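Asker: sequence-free structure coming up:
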């Protein structure tokens, strides 16, 4: 008797492109999880302080924010998988250069700033293309399950990457962690070359009319016109821009906590890079276990449930503010990670359900642009804020803003009422969003 074909055990919705995209994201995610730890401790190794860590982190975020809209427009105009391959290759080169400087002990602050900025520029072109490509790989009726599995895979890589990055940084120094990140980007680029995407699908609808009446990015349209179309899709949905405004402040706080305050507290009060890596791994565990929940849970009011997960984002800042021991900090990070997945899966379902495919990259770019707009300011001001308020005061401010904004967002009826609907045509800008009375 022959053994069953192993391919038959795969769920029907997990097609070849979905599997390649997920595998490539996991491989690059392993390095990406450890790279922020390595970068922060590389700055400390050069004699840098909280303020210098903030500058290096902000240097990555500034070009990411400034170039996101261009990246979104290009991803709706060019084959999205080609954009991703080019961006991954560029990131591999910039991280390899950074690793070489750190390994040779010749890294200076301005070089760390410049190469960190190069990494952000690559991400600005990769992100909008990757988000839209993933949504193209699964049908809407399987979206929640597929996005949950994808996030579990990515977050599992984050657990391993953060723990490995922290341990390697403590054992061998940050340079080798950055070198592994460069290798991960290179392998991810090679995998994405294998994506099998028809030319029209690679550009959304390639200029064909969408069910919402908006034409896709065609070769005859100028970039300004395409960005204006994307803005119309974005601004016409109040639930969308209200949450993006919430995240513009929230991500400034989260960036300051994760990239600046966390490593400083770990260095001063815990066991340094190893303990901070374990805390980040606990965050990843929360991301993964919540993904298991979201595979089966299909809440009707997707943004109402998702925003409740955002309340949990405040816990790491509060734990760091009271100088909690590592087990308590790990629990706070675990719960925050669970909240990220609960929000993230429901957010992806809402975008896929409500946004026409032809403009998805541009809308995703406006989403990311707005969400990250204040993040460079948050990291750059992290050091001065800690000086003015004390480290504990700055952390409590981040926690309080996160909770307050999560309450305010729930005052918007479209956020409370936007509901999951059965598979069908994507709503256009003039259509009423699906709601549950």
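Answerer: Here it is on my side, so go on. A quick note: this is a predicted structure, and the numbers were derived from the prediction, not measured.

Asker: going forward, measure contacts and count neighbours with C-alpha atoms only.
Answerer: Noted.

Asker: neighbours around residue 370, how many?
Answerer: By other Cα atoms under 10 Å, 22 other residues sit near residue 370.

Asker: mind telling me what element it is part of?
Answerer: Residue 370 is part of helix 360-372, with elements assigned from DSSP states H and E.

Asker: that helix: what's the following helix or strand?
Answerer: Sequence-wise, the next helix or strand downstream of helix 360-372 (DSSP H and E) is helix 375-380.

Asker: and that following helix, which residues are buried?
Answerer: Within helix 375-380, the residues scored as buried using 16 or more other Cα atoms under 10 Å are 375-380.

Asker: could I get those in a markdown table, plus columns for distance to residue 329?
Answerer: As requested, the buried residues of helix 375-380 are exported to a markdown table (distance: Cα to Cα, whole Å):
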| residue | distance to residue 329 |
| --- | --- |
| 375 | 23 |
| 376 | 25 |
| 377 | 25 |
| 378 | 22 |
| 379 | 21 |
| 380 | 24 |
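
Asker: now the two most distant members of the residues you listed.
Answerer: Farthest pair in the buried residues of helix 375-380 (Cα to Cα) is 375 and 380. Separation: 8.5 Å.

Asker: comparison target below:
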């Protein structure tokens, strides 16, 4: 591809991922308010949300195989079109006054399946479109868009739902997915290699993907450490609001904590390409281990009467670490894993992450009731630190990904 073609494809990729991130962030709030307006039942809401999560988890390995078989822009395009269709049907039904829980559950399942197929294709799309020297900066920009969307999306969906109804919020989400699909539809990856052909069977290709993971102990240990972090984040995001409302200044206290984390996340993502990091995977694991801080600060603030700013500061630092983690991890894995296996390997990574967070959300209250909030949070924080720092000893001494201005390609030593 010529330089101008690469630049155009990169711009389309960035625009498409930004719009898709905003649409994705709007869905949970829209869906939650739609179900609660229709039924007022927390059980019904749990069923609808589970209908998205179950096919997502079951189909992620299939999506990983498909991502390595088919050109990634086609998979991403189809995934966004499918979510556009699901949100469009939901919008029409809600605007017509049809708010059956069964319909919402089915549409959620369709969206979950689309995510399962689309998510593993994105890392391959970045590799195919963005030169190695510029990959860290592009991953950082996508990370910023995702972080901002995580705040803007729910606010936009909630405001539109309160003002005009959930049908209009779903309609806007469908339009955003349509824009993302049209943008990604213009991406061309003629230079992308698909090294796994359709001649191999599904189970063989899946087994080869597992072999790629097992052959890299550093990757497996890192992913498991990230899974522990996602699980503990589920605990914190469940117990934190309750503790803040009851003991740390009410709803305003929790909002201070959350917004501090959002600012920290954006700062971390922006800083990642600019930091003089010699061993990126060490920085990744230390960033994840920083989640120890809010896990310890929250029970300390509740137990000793410390101001909410202590928890906010701890959460800020933790989210800076996670902001640094995100683009570095995306970039290093793309360099270390062969392109023809990247979809399958990343689907394993995403499967652990997608499963661990909801599990933490689900068991937080029962665990806190059994052992106490303080003991649970401190123990969880220590486990986060230990699980992620343990991966440091297995991390390969990869060269730091270079900034966009460097002409040399990133040199990474393989550890097969």
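Answerer: Arrived safely, thanks for sending. Because the structure is predicted, anything quoted here is derived from the model rather than measured.

Asker: list the residues that contact both of residue 375 and residue 380 of the first structure?
Answerer: The contact sets of residue 375 of the first structure and residue 380 overlap at residue 58 (Cα atoms under 8 Å, 6 or more residues apart in numbering).

Asker: can you give me the helices for the stretch 201-350 of the second structure?
Answerer: For the stretch 201-350 of the second structure, the helices defined by DSSP state H, counting those that start in this stretch cover 202-214, 217-247, 251-271, 280-289, 292-304, 308-336, 342-371.

Asker: of those helices, flag the one that's most buried.
Answerer: Across the helices of the stretch 201-350 of the second structure, averaging neighbours per residue (mean count of other Cα atoms under 10 Å) puts helix 280-289 on top, at a mean of 25.

Asker: contacts for that helix?
Answerer: The contact list for helix 280-289 of the second structure (Cα under 8 Å, 6+ apart) reads 222, 226, 229, 277, 318, 320-326, 328-329, 332, 384-389, 391-392, 395-396, 398-401.

Asker: what's it aligned against in the first structure?
Answerer: Here helix 280-289 of the second structure aligns to the first structure at residues 302-311, judged by TM-score structural alignment.

Asker: likewise for stretch 321-328 of the second structure?
Answerer: Aligned by TM-score structural alignment, stretch 321-328 of the second structure corresponds to residues 339-346 of the first structure.

Asker: hmm, who's touching that stretch?
Answerer: With Cα under 8 Å, 6+ apart as the test, stretch 339-346 of the first structure has contacts from 144, 147-148, 151, 286-288, 290-291, 294, 302-303, 305-313.

Asker: go with 7 Å
Answerer: With contact meaning Cα atoms under 7 Å, 6 or more residues apart in numbering, stretch 339-346 of the first structure is reached by 144, 147-148, 287, 290-291, 294, 302-303, 306-307, 309-310, 312-313.

Asker: superposed on the second structure, where does that stretch end up, distance-wise?
Answerer: Compared with the second structure after fitting, stretch 339-346 of the first structure deviates on average by 1.7 Å (mean Cα distance after the TM-score superposition for the first structure).

Asker: now do stretch 150-164 of the first structure
Answerer: Compared with the second structure after fitting, stretch 150-164 of the first structure deviates on average by 2.9 Å (mean Cα distance after the TM-score superposition for the first structure).

Asker: and stretch 244-254 of the first structure, by the same measure?
Answerer: Here stretch 244-254 of the first structure, set against the second structure after superposition, deviates by a mean of 2.8 Å using mean Cα distance after the TM-score superposition for the first structure.

Asker: what do you get for stretch 18-31 of the first structure?
Answerer: Looks like 1.2 Å for stretch 18-31 of the first structure (mean Cα distance after the TM-score superposition for the first structure).

Asker: and for stretch 83-92 of the first structure?
Answerer: Stretch 83-92 of the first structure: mean distance to aligned residues in the second structure after superposition is 0.7 Å, counting by mean Cα distance after the TM-score superposition for the first structure.

Asker: so that stretch matches what in the second structure?
Answerer: Using TM-score structural alignment, stretch 83-92 of the first structure corresponds to residues 75-84 of the second structure.

Asker: check the offset of the matching stretch from the chain's centre.
Answerer: On the basis of Cα atoms, centre = their mean, to the nearest Å, stretch 75-84 of the second structure sits 17 Å off its chain's mean C-alpha point.

Asker: what does it contact?
Answerer: With Cα under 7 Å, 6+ apart as the criterion, stretch 75-84 of the second structure contacts 67, 111, 114-115, 117-118, 121-122, 174-175, 177-178, 180-181, 184-185.

Asker: need the counterpart of residue 117 of the second structure in the first structure.
Answerer: In the first structure, residue 117 of the second structure lines up with residue 125, judged by TM-score structural alignment.

Asker: for the nearest residue to that match once chain neighbours are set aside, what is the enclosing helix or strand?
Answerer: Spatial nearest neighbour of residue 125 of the first structure, excluding adjacent residues (Cα to Cα, 6 or more residues apart in numbering): residue 71 at 4.2 Å. Secondary structure assigned from DSSP H and E places residue 71 of the first structure in helix 50-77.

Asker: which is the next helix or strand following that helix?
Answerer: Helices and strands here follow DSSP H and E; after helix 50-77 of the first structure, the next one along the chain is helix 80-103.

Asker: average offset of the following helix or strand past that following helix relative to the second structure?
Answerer: Later in the chain than helix 80-103 of the first structure, the nearest helix or strand by DSSP H and E is helix 109-136. For helix 109-136 of the first structure, the mean deviation from the second structure after alignment is 1.8 Å (mean Cα distance after the TM-score superposition for the first structure).

Asker: and the gap between the residue most central in space within the first structure and residue 64 of the first structure?
Answerer: Nearest to the mean C-alpha position of the first structure, counting by Cα atoms, centre = their mean, stands residue 127 at 8.1 Å. Plainly put, residue 127 of the first structure is 9 Å away from residue 64 of the first structure if you go by Cα to Cα, to the nearest Å.

Asker: one more: residue 17 of the first structure?
Answerer: Taking Cα to Cα, one finds residue 17 of the first structure at 26 Å from residue 64 of the first structure.

Asker: which one of those two has more residues nearby?
Answerer: Neighbours per residue (other Cα under 10 Å) separate residue 17 of the first structure from residue 64, with residue 64 holding more: 27 against 19.
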